[in-house]
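> give me a model of this one.
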Amino acid sequence: MPHGVHKTQSKTYRPDPDLHAKAMRGVNAMDSTMNAQIIAFLRWFTHETDELPRRPDPSVFADS
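Presented below is the predicted three-dimensional model:
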């Protein structure tokens, strides 16, 4: 695919900035991406899988 052309159209979500920052800490602690985590959740949510996405250790959020 040419640069800048994607297979799927992007979707916009607008989480609270503090929630987004907290989620990014968790994503980074798992060496993952926000996209991968959201897609995994959506697959569980729509019954494509019964496996919930893994979550980071609670200690990642201890100072929140």
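> please make it C-alpha for all contacts and neighbour counts, starting now.
Will do.
> Met34: neighbour count?
For Met34, the neighbour count with other C-alpha atoms under 10 Å is 14.
> wait, it touches Met24, no?
Yes - in this structure Met34 lies within contact range of Met24 using C-alpha atoms under 8 Å: 7.0 Å.
> next, the second sequence, to be compared with the first:
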Amino acid sequence: MGHWVLKCRECGREWILLVSFPLKREFGQLYHYCENCGRNTFHDIIEYSEDEPGSQPRSREPHNLN
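Coordinates of the predicted model:
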């Protein structure tokens, strides 16, 4: 299953959203609850990947999945 990598603009935490909907085409950003910040914040849509979450991404550092 494909997934999106998103990054909180406030704290910089990267996380994975398990949807295959074309977010980047429809939206430039996502307003979502950030567990690290404890509130809703804007998130940048970094990339779409078909890799399994938790596996080593091809061109990026490992993502924080917590």
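> got a TM-score for the pair?
TM-score of the superposed chains, computed with TM-score structural alignment, normalised by the length of the first structure, equals 0.24; 31 aligned residues with a C-alpha RMSD of 4.5 Å.
> excluding its backbone neighbours, what's nearest Lys24 of the second structure?
Nearest residue to Lys24 of the second structure, sequence neighbours excluded (C-alpha to C-alpha, 6 or more residues apart in numbering): Ile45, at 6.5 Å.
> again with Glu14 of the second structure
Spatial nearest neighbour of Glu14 of the second structure, chain neighbours left out: Lys7 (4.3 Å); criterion: C-alpha to C-alpha, 6+ apart.
> right, and the helix or strand after the strand or helix carrying that neighbour?
With secondary structure defined by DSSP states H and E, Lys7 of the second structure is part of strand 3-8. Scanning forward in sequence from strand 3-8 of the second structure by DSSP H and E, the next helix or strand is strand 14-17.
> now for that following strand, which elements pack on it?
Other helices and strands packing on strand 14-17 of the second structure, by 3 or more C-alpha pairs under 8 Å, 6 or more residues apart in numbering; DSSP states H and E, are strand 3-8.
> what packs against the strand it packs on?
So strand 3-8 of the second structure, by 3+ C-alpha pairs under 8 Å, 6+ apart, packs with strand 14-17, strand 39-49.
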